[in-house]
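Enquirer: Predicted model and sequence follow; I will ask about them next.
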Amino acid sequence: MSRRTLVDHFQSHRLDAAKQKLLRDFAALPAQNSAAAQLFVTHNRDKLRSAFTEIVNQFLLAAIDNAAPPLPMSLAQAEQLAALFRKVHHEPAPWQRLQLVQQFTHAQKLQKLEAEYLMFVGDTLRDKQQAIGKYQQALQLYQRLGDQPGLAKAYFDLGDSYSVIGRKKESLLALQRSLALAGALPDPFRAMWALLVMGNVHADLRDYAQSDSAFRRVIALSQTLQNRKLEAHARSGLGRIYNESGRLLEAQAQLRQALAIYSNLEEEFEQARVLRMMGLVERNLGNYAEALKLQSTALATLQGLQHPKPKQEAAQYTIIGLVYNLLGQHELARKYHRAAYERFKACHGRPADIAAALANLGETLVYLDSLPQAHACLQEALQQIAGPEDAAVRAEMFQMLGDLKLKQRDWQAGREMFEQALQINAEKGFTANLILNHLGLGQFNLAGRSWEAADRDFEQAIALAANSGITAHIWKGFYGRGRALKAQGRVTEALQQYEAAIDTIEATLTHLHEEGSKLGYFAEKQDVYDETILTYLQEQHDAVQSYNFVERAKARSFLDQLHGGLEIVNRIDALNPNQPNLTLLSLSASASPRVEEIQAALGEHDKIIEYRVLPDRLAIWVVDRVHVTSTQVNLRREELRRLVREFRRTAGADDFAAFSRRWNQDRDAAFQDFLAVAQRLSALLIKPVWQHIRPDQNLYFIPDDLLHYLPFAALTLPGPDSTRFLVEAVPLATAPSAAVLKYALERGQEQGNSARLRVLAIANPEDRSGRLKALPWADQAAQFIMQLSSTGSKLLVREQARKEALLQTLQEPFDILHFAGHCSVDVKSPLYTTLYLASGLQREAAASSASGAAGQAEYGAAHEHLRMYEVFRLNLRKTRLVVLSACNTALGQFAMGEGIVGLPRAFFCAGAPCLITTLWAVDARTAGNVMEKFYLNLKTGGHNVAGALRNAQRDEIARIRKDPVMRFHPHPYFWAPFQAVGNSYYVQFNMPSNQPESIAQNH
């Protein structure tokens, strides 16, 4: 490079007036190394950096011409400014250029300047391939000069650029050389940057152990050098890899620390980046509402930047669109994906980004059944990515088109799409995509009834996954092979493949650390279990093996929590108290017990009736200590769900206002409406197993799917007594699963029977805000319970029922914990489900009734009510029964394969073996009646929990049948929401007849 070229280049970078004034202002400071000067540098950091880079160029120009151009500061002042930058921001580069002016002879200077110029040009080029060429030229010059700092920088920039264009192995090699040079100089700042980029490259290669090591080395160095920004970069890198590897809680912790650092540094762009990553973690946890909130905040932060970032904004629109798709709000998703596409085009984004935006828009249109428009989007996306560097994206587009053709049942065109994708991926060695291609082709061959070809495709997918270690989708290969083999009549081999798929799913499950990811992972794989269960039932006629898979089909996060004990409390306590994790931790891979283990836990009179709702039939198992039998009912899943919804509608469970109008207008008709659907459900659920049911048995009903929302007590008897209810004929209780029932039975055996009835009752907590209705019947029932209870019982009523009083009182052991008040269920974020306690502040009731995300923002940890995540912290291992006499306490978030995630789960995990919960909003008066009779039965009737509740409900039914105001109709709305859950037949209180009963003695 000629001297004249350098002069021309540097003269083209003259200082504008604003930058000249900024530098003069610095030069005019009375003491340029003072605290005031440091503050000046901090406030004007970005502008000073830009101005300083240009003034250094002018100094270099002066060195070449042996001249002293008129500048707004002297060389000494420039060196002071560089020193201040190093001190305040720990950024030695690019200030090292100042050393050129004095450190090199004239002969060396031109080569050094040429290398610096090449590096500068490389830094300004958008085309990274061209930039790599400049860096390589500079590298050769630095090697000739033996310039170690220059080599360190050139290798670093090469590694960074190689990473951007996807040449990851070359990137790592260059970065390792940069790191070695930086370590020898020493240049810890350069070393940190090299490690940081290496961490990201290792993450791109899914080498999370190496990535973790690199990021942690950056954190250690940055803390030593007090470089908070690089520490935040490394923590956000850890957040990324923990998110991708399923360590979601750890990802949250790292990202929160990174966000706090960026906030202190007022780095708004980096804050937006971390908010986006936090949103991705919440999405993976299944907390879509919280994910949407974080991603929207990230977008607002980007839009508020002083210097716009249009490409990042466009990418943020894409992410928000993806979240809306997960929430099922596809019209909003379409709006955001369209906006992302338009913004990428407007800012001349990379073709691959434009293609991805179009592909996401096309996928959303598929959800909206706009298949022709979806096809057009995907075809246009293909046209955007013709370059060889976009081969992977192009193959992905072909695969998406193949999926679309599968939906359109266009077998030939779809197969061609998958074959094109397969060809690209095979040429490029993209093993992960090859696996997906073979799986897709297998699906096409299954749909086209080409069983042998499908088997071959799935087998190839399995082999590729096993040989490469990329096993995320290997279960799909086993499942697909099983379907192909079964279609050929090879049932035994098919079952082997199904079981291999399930083993793989459950092995993966053990590595998922959070329940939200576990539930989401498990829910989408229920078809594998359904097919296995159905094959054992229909082809093998094997009730035992099919039942084993029914229990394995539970997500097991509940069982894991039960066995997690106090460790789960420690994990929850480790969370930020202002933002509790919206999912629960699963600490172990508790294997579902086999049928013989479940049978061994049952008593002589115990009998389980368990349901599995399959796509086109209902399967029912009856299990006692000796026998396992099964039966099937031809019934489509959607029809059963419709009947359950109709049951709850006519029972007044979900829309009390509509029920109340109907009941008050025509009680006869309202009761007949309910009776018709109850009889229909009884014919489907009870009649097929009626021959196995006797009044002297302890019946446990274990529901599935929407049957969790059904009170079995309110089903009618089959046969001629179809106007009488099941609870009038037999005792009954429920359990989430047989495995959880086994745990509850074992807990009950540990506790044994009790000769006392020591009760802690919380009743009618006072709400001075006026938002919550007072419950005088709860007061009266609690006073009655106190009269029946043993010495040492305690009553917290109205203003006494405060949170601190409850927690303090629970330091003592009680046999029964009784709550009669208000409950608010959060179905989206179940850990925010709330039991309301006494509160004197208006805003508390408002905040606690808000959704989880809004509640935490407004309310934080300072609330005075008891939320579900806090119940886990309670120690109820000496408590034998928890009674939740409030509205909807059995409800929560429904998850496929798991049932309802709500308050009962938390109380079981806290140690209670038996619960009384409610399936809808209870009528205050009849709730009081039922509770008084229930406790009277416990105290004087010698009943267990299930028997005491059954007799209380039967008495209420009998009372209503004599009540002309009720038109003699014992409508279940008034008595049926209560249900006994868990160990309900072995929890009883053997009270002596002379038990003290006076309130004075008890209190």
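Expert: Great, that's in hand.
Enquirer: CA atoms for contacts and neighbours, from now on please.
Expert: Noted.
Enquirer: Quick one: list the elements packing against the biggest helix by length in the chain.
Expert: If you go by DSSP state H, the chain has its longest helix at helix 45-65. Using 3 or more C-alpha pairs under 8 Å, 6 or more residues apart in numbering; DSSP states H and E, the elements in contact with helix 45-65 are helix 3-11, helix 17-27, helix 100-103.
Enquirer: how about a cut-off of 10 Å?
Expert: helix 3-11, helix 17-27, helix 35-43, helix 75-89, helix 100-103, helix 106-124 (3 or more C-alpha pairs under 10 Å, 6 or more residues apart in numbering; DSSP states H and E).
Enquirer: how many degrees apart are the fourth one and helix 17-27 in direction?
Expert: If I follow you right, that is helix 75-89. Angle between the axes of helix 75-89 and helix 17-27 is 90 degrees (criterion: axes from the mean of the first three to the mean of the last three C-alpha atoms, to 10 degrees).
Enquirer: How about helix 75-89, which residues are buried there?
Expert: Buried residues in helix 75-89, defined by neighbour count with 16 or more other C-alpha atoms under 10 Å: 77-79, 81-85, 89.
Enquirer: With the shortest one instead?
Expert: When burial is assessed from 16+ other C-alpha under 10 Å, helix 100-103 yields the following buried residues: 100-101.
Enquirer: Give me the contact list for that helix.
Expert: Residues external to helix 100-103 that are found in contact with it (C-alpha atoms under 10 Å, 6 or more residues apart in numbering): 56, 59-64, 75, 108-109, 112-113, 116.
Enquirer: Over to the third one?
Expert: Helix 35-43 is touched from outside by 22, 25-27, 29-32, 34, 45, 47-49, 81, 84-85, 87-89, 265, with contacts defined as C-alpha under 10 Å, 6+ apart.
Enquirer: Adding distance to residue 498, write the buried residues of helix 75-89 out as CSV.
Expert: Listed next are the buried residues of helix 75-89 as CSV, based on distance: C-alpha to C-alpha, whole Å:
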residue, distance to residue 498
77, 75
78, 72
79, 71
81, 69
82, 67
83, 67
84, 66
85, 63
89, 58
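Enquirer: let's bring in a second model and compare:
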Amino acid sequence: MMIQTTFLVVFLPLSIIPVQGGQMPLCQRAFVVLYACYLMTHSWAIAQENEQSEKALLETQSALQQVEDALQRTESTVKEAETQSASVLSELPDTVATEETTIDPVELARDWKKIFDQAMQEFEFGELENSLDKVLEARELADQYFGPRDERTLRAYLIQALLYGELGELEIANELYQETLVIAMEQQGTNSNIVLQILDQYGRFFAELGEYEMADVVHEKAYLISSEALGAKDPRTIMRLQTLANNDADLQRYELAEQRLQDAQATLVTAVGAEALPTINVLEDLAQLYQRQGKLRPALEPLEQSYALRTKVQGPEETQTLETKERLAELYRQLGRPDEAEPMFLEVIAASEQLLGIADPLVIDAKSHLAQLYENTNNFVASLRYYQEVYEIDQQILGDAHPNTAGDLNNLAGIFRRLGQLPQSEATYRQALQAMSAALGEGAPQTISIMNNLALVLESQGLYDEAEPLYQKALALSQVEQGKEHPTSLALNNNIAMLYEAQGDFSRAERTYQRVIELNKQVFGLTHPNTVASINNLAYLYLIDQKPEQAETNFLKAYEIWKELYGEKHQDTLKALNNSGRVQTQLGELEQAEETLVRALELRTELFGGQAHEDVLRSMNDLAMLYFEQGREYEALELFRETLELQDKVLGELHPYTFETLNNLANLQHEMGELDDAYETRQLGYQRRNKFLNRILWVAGDNTRQSYINLYRPELDAYIRLLIELDDERTARDIFDISLRRKGLLLKITSETQQVVQMADSPELQVITEELTAARKELAALTLSGPTPETRNNFPQLINDLENRVNGLQLRLGEASAVFRQAIQQVSVKDVLDAVGEEHALVDFFTYRDENDEWSLCVVILNNGELYFYNYEELEPFKDMIMELRDYMMDVTVIEDDIKPIAQELYEPLWDPITEFLEDKDSIFLIPDSVLNVLPFDALVDFEDQYLIETLNLRLISSARDLVIDPLEPAEGDVLIIAGPDYDSDEISNSPEARLVASSKRSATVNSGIRMGNGLRGLNFSPLPGAEKEGRVIEEVAGDKERSTTFVTRAAAEEKELRSYNAEKVPEILHIATHGFFLKEQERLTKRIMGMQRGSQNPIPPPADNPLLRAGLAFAGLNPNAPLLGEIDTDNDGVLTAMEVLSLNLTGTRLVILSACETGLGEIHEGEGVYGLRRSFQEAGVDSVINSFWEVSDDGTQLLMTKFYDKYLDGFPPREAMRVARLEMVDDFRWSSPFYWGAFAMVGRHE
């Protein structure tokens, strides 16, 4: 049974840069707007003025003492100051005398107020420089006419300090706050209103800088003065207590903060009433305090009360009511109540856009949180739309360099990741990281968060060598800047544990998870969301590590904590409960499992208001699976069918849950002996999976494509086993259809995407390629997200419209590119039967896994319009025999008489059983699979002691598609020969670019181009003495036939020569004599595949190692370049990988000869044929490819090549020229051993 579970990675999303310090009182909207704007940009302004900021921060270190000194200095003069602080207007004369005229004080006060109001208006609109000019004008006026002790003068100084802080002039701002405070205390008195205002703002100034200890002293002094001057129960004093409490929260003194807020609320209820705005404000702060601690349920009651009171007192459309409504909607989202949150977010957005405009912070907050909600509920299309809207607003208003814009990029990258668009996600994260680092610095919390997220997406692509050092760097920065016990540090430790898990290092992952859990318990307590998330992750680790008892214990623990934290009817709580039931099923605790799963289903149905939710459908499938395990087959059958019908409607036909139910239903039908029903179900799943793969692989990363194919192979194998068991006309037909659609699929899709990338360089095609890519991505996004409430009614039509659009755009590109037209051409079984005709037969080998998970071999034969099937069963004996035969053939010292018996021993079980289906056909198209790709079939020996090459014309092809697709127009270029490169040439490695890379000692991290693994960096080749001579012989033969030839060798045989040549004129023949290689895949792939289902309902499988990036040919300069691979120009680094071959322009090249050691081996992927260079060359537009299976003597190679070229250049088709050349060697006793002629194989399409 496949297990899916909740995956609670501690991912660090960003929306608006969080406001540090306490929550501002919400009693004066204009000031709140200004202050919100100030806070949003303040930390950025600090970073923009690094040098000045450092000086200012040093200055603030003595600020506390200066405040205390100022307070003490004024104690002795308080009485004098109070005596002198009579009313300003009463002290002013009726007129003010100047040198020129007499000024009316009332008019003067009015003029001052007008200037000051203008300054504040400019401030509100964000025109800070203009605002500062007006404040300075108001201050000078007040200084001259009202005097330095006048409150208006001091108020101007206060706003001036605020503005300098906003502009990043922190040193000036700090000095102004201190000077203004001293003057105010001396002139107005310690207990005066203006002193309290200055202390309030000065405390906020420290809080903005993150200096909460300093802010605490200043706010504490303000509170004490206010208590003495105004009384402890005065609303203004209580508001200062509220500010103190919020600062306590910043200092993580949560118990003290809670007590102070509760005291403030109780006092305000008595003093001004429960419905007064100050009381409501404190209630809301209390709710936010609980949220900061992860106490979401305790936060709900005060926030709901606050919203109800604001609605009643201020009205539903008032700004502060909308802000509270948005906070409540966000709390509902966090509590897993999306149905309540979504309409509230939409209402807030609609009302606030009309009231405040689309760029208001409230609108941006609401859209960001709504995007998160849609992301949580897998409505990725809607999520992407809202994140994009927020990004575009911030980009327009704040610019690309602002940290909020960088945060928006982070959020967009997260959605691309969820959609499986990993390369785009990575590029966007890198862009966000660069912008945030420039804005706030590398050690800023926001920068560290993006660094973490980038590491996650690198991990998702299997780039572990890049992900781990980035995690470790982020962790080190977080521990230094924020502390080892900070939530970000703990989250990074959690994600590092996940990295170890993804690599299959389960013991290391377990230790790290356990350490994170203990730290979370110490810092936050057992019931904090972060703690339970790590417990859940540990439970899943135990599950995939085959430790179900420990998994059950931890899932149940997570369930109990979530139940306490969120209540029983919460989405996360019920996921843990459901997962516990599934593990109990695995353990055979069937009665307990039934109780658990029934309870989970009932509660989920109640929570989501019916069955139309993916979590409910998850439970229905799991309960049906339990009935299956209990032997209650008919109950299981009914429930599976009901679940499937609902899933098709609610989730869509291509949702992972829908596929899982289809597979479970087919298994049940098979168990019940209903084979025809099981066939219908399996066939439906196969057809749907083809559709899924065609949509998803096109936009997936290069490594991830192989993982998708690996991931869904078990369901394909189950279908094949069923077809074999049916043993009727459906067996051969459907297995051949599987071969036709799945063999070579990975390379076919990769080739298509490469061709689209190349065509994008053409101005005429750029728009079409961009539209095609966008439509493909949208189609993949809709496939992964499935129907949403907005699209459910027209979802099939949306998909159909997009598919029609994709097909139309592809046809337009096909008109411009014959290679692309080949790639997208549709081929059916009937098309292949017609192409084979009556003159030929076709033999298609296919491998699958049996019920014991062992590889087996079968074959489909097409002959005279009929399809036949033969099942060999076990593959392993053939592997042993093939390897033994190859070992004999590769040894030049083994005589032919010793080879033939071994070849005949293999012929008997492999070829003889199918001769009855071939009848008398001697022209046979042959499609090998798995290890058969490295078998020289022509060297098998029949019962007449003859090699098959002597009796049969075996025509090797990579896919049956090749017989149907239209041939390309043959190229008319030269013969290009690249032979005997100088692998030790240092021309490339000594280039300025390469020296710069070497001196920088960078890690393996690369931002673009091909990622090179450690294996490639260890490559080192010895010279091939005979390769240059081989090239000279071919040049001479071609010259004798009057063919134009280009010959490149030694240091000149660089990779770029191949690229520059084909860019000018496509060669007719390309002959490469050099070393070839194929590196082994990384370890632990199996364990990584096991972990693919981690929590997401739309899983992105763990990356497989892409063979296209580990197969290649060596060119000049490789040996010194190897340590720099991936960091120097990949177009000329000495390695031509199979992936790079796809980008070559070889359209119409008739023949490529790879006369090199090992080039034919490739990686033997089940169902993917030889995943090496020869298929890549074919996909790049080459008709026929000749390659070698092992290294042949120089004389033997030169002789065979001379014979072949002599015939080919005389007009023989390449396949016939090669066959005749090899037969001539068979007839010559000196060269008759398969060692000489058996190493070369030719794969062709049309000739």
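Expert: Received, thanks. Keep in mind that what you see is a predicted model, and the values were worked out from it rather than measured.
Enquirer: overall similarity of the pair, as a TM-score.
Expert: The TM-score (TM-score structural alignment, normalised by the length of structure 1) is 0.76; 894 aligned residues with a C-alpha RMSD of 4.9 Å.
Enquirer: re the thing from before, now the buried members of the contacts of helix 35-43 of structure 1.
Expert: Buried among those (16+ other C-alpha under 10 Å): 22, 26-27, 32, 48-49, 81, 84-85, 89.
Enquirer: now for the contacts of helix 100-103 of structure 1, which pair is the farthest apart?
Expert: Longest distance between any two of the contacts of helix 100-103 of structure 1 is 20.9 Å, between 75 and 108; criterion C-alpha to C-alpha.
Enquirer: Quickly find the element holding the residue positioned nearest the centre of structure 2.
Expert: The structure's structure 2 has its C-alpha centroid closest to residue 417; by C-alpha atoms, centre = their mean the separation is 2.9 Å. Using DSSP states H and E, residue 417 of structure 2 maps to helix 403-418.
Enquirer: Specify, as a residue range, where that helix falls in structure 1.
Expert: Counting by TM-score structural alignment, helix 403-418 of structure 2 pairs with residues 229-244 of structure 1.
Enquirer: hmm, back to that, can the helices and strands packed on helix 45-65 of structure 1 go into TSV with extra columns for distance to residue 343 of structure 1?
Expert: Listed next are the helices and strands packed on helix 45-65 of structure 1 as TSV, based on distance: least, C-alpha to C-alpha, whole Å:
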stretch	distance to residue 343 of structure 1
helix 3-11	34
helix 17-27	31
helix 35-43	32
helix 75-89	34
helix 100-103	43
helix 106-124	23
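Enquirer: so which of those comes closest to residue 858 of structure 1?
Expert: helix 35-43 (32.0 Å).
Enquirer: Superposed on structure 2, what's the mean shift for the closest one?
Expert: Relative to the matching residues in structure 2, helix 35-43 of structure 1 has an average distance of 6.9 Å after the fit, by mean C-alpha distance after the TM-score superposition for structure 1.
Enquirer: what's the spacing between that helix and its chain's center?
Expert: Taking the mean of its C-alpha atoms, helix 35-43 of structure 1 sits 43 Å from the chain's own mean (C-alpha atoms, centre = their mean, to the nearest Å).
Enquirer: Run the angle between that helix and helix 75-89 for me.
Expert: Going by the same axes, to 10 degrees, helix 35-43 of structure 1 makes 70 degrees with helix 75-89.
Enquirer: Give me the buried positions along helix 35-43 of structure 1.
Expert: Going by neighbour count (16+ other C-alpha under 10 Å), the buried part of helix 35-43 of structure 1 is 37-38, 40-42.
Enquirer: closest to residue 144 of structure 1 among those?
Expert: Checking the buried residues of helix 35-43 of structure 1 against residue 144 of structure 1 by C-alpha to C-alpha gives residue 41 as the nearest, at 36.7 Å.
Enquirer: Give me the distance between the closest one and residue 66 of structure 1.
Expert: Applying C-alpha to C-alpha, to the nearest Å, the value for residue 41 of structure 1 to residue 66 of structure 1 is 30 Å.
Enquirer: Next: residue 573 of structure 1.
Expert: 67 Å.
Enquirer: Which of these two has more residues huddled nearby?
Expert: Each of residue 573 of structure 1 and residue 66 has its neighbours counted (other C-alpha atoms under 10 Å); residue 573 has more, 15 against 10.
Enquirer: and that one, what does it touch?
Expert: Residue 573 of structure 1 is in contact with 567, 580, 869-870, 872-873, counting by C-alpha under 10 Å, 6+ apart.
Enquirer: Please apply the same query to residue 97 of structure 1.
Expert: 53, 56-57, 59-60, 112-113, 116.
Enquirer: Could you do residue 391 of structure 1 as well?
Expert: By C-alpha under 10 Å, 6+ apart, the contact list for residue 391 of structure 1 reads 352, 385, 397, 421, 424-425, 427-428, 430.
Enquirer: Just give the number of residues close to residue 697 of structure 1.
Expert: 17.
Enquirer: what does the one 4 residues further on give?
Expert: The number of residues packed around residue 701 of structure 1, counting by other C-alpha under 10 Å, is 22.
Enquirer: Quick check: it is in a strand.
Expert: Yes: the assignment for residue 701 of structure 1 is a strand, going by DSSP: H, G, I helix; E, B strand; the rest coil.
Enquirer: just checking, it touches residue 735?
Expert: Yes: the pair residue 701 of structure 1 and residue 735 passes the contact test of C-alpha atoms under 10 Å, sitting 6.6 Å apart.
Enquirer: which residues are in contact with both of the two?
Expert: Shared contacts of residue 701 of structure 1 and residue 735 (C-alpha under 10 Å, 6+ apart): 608, 610, 708, 981.
Enquirer: Trace residue 457 of structure 1 over to structure 2, please.
Expert: Under TM-score structural alignment, residue 457 of structure 1 pairs with residue 639 in structure 2.
Enquirer: That match sits in which helix or strand?
Expert: helix 633-650.
Enquirer: mean distance, the helix or strand following that helix to its aligned residues in structure 1?
Expert: The first helix or strand that comes after helix 633-650 of structure 2 along the chain, using DSSP H and E, is helix 656-671. Per the superposition on structure 1, helix 656-671 of structure 2 and its aligned residues are separated by 2.6 Å on average (mean C-alpha distance after the TM-score superposition for structure 1).
Enquirer: What of stretch 535-542 of structure 2?
Expert: Counting by mean C-alpha distance after the TM-score superposition for structure 1, stretch 535-542 of structure 2 comes out at 3.6 Å.
Enquirer: How many residues are close by the corresponding residue of structure 2 for residue 344 of structure 1?
Expert: Counting by TM-score structural alignment, residue 344 of structure 1 corresponds to residue 520 in structure 2. Neighbourhood size, residue 520 of structure 2 [other C-alpha under 10 Å]: 24.
Enquirer: what does residue 61 of structure 2 give?
Expert: Number of residues near residue 61 of structure 2 (other C-alpha under 10 Å) recorded here: 12.
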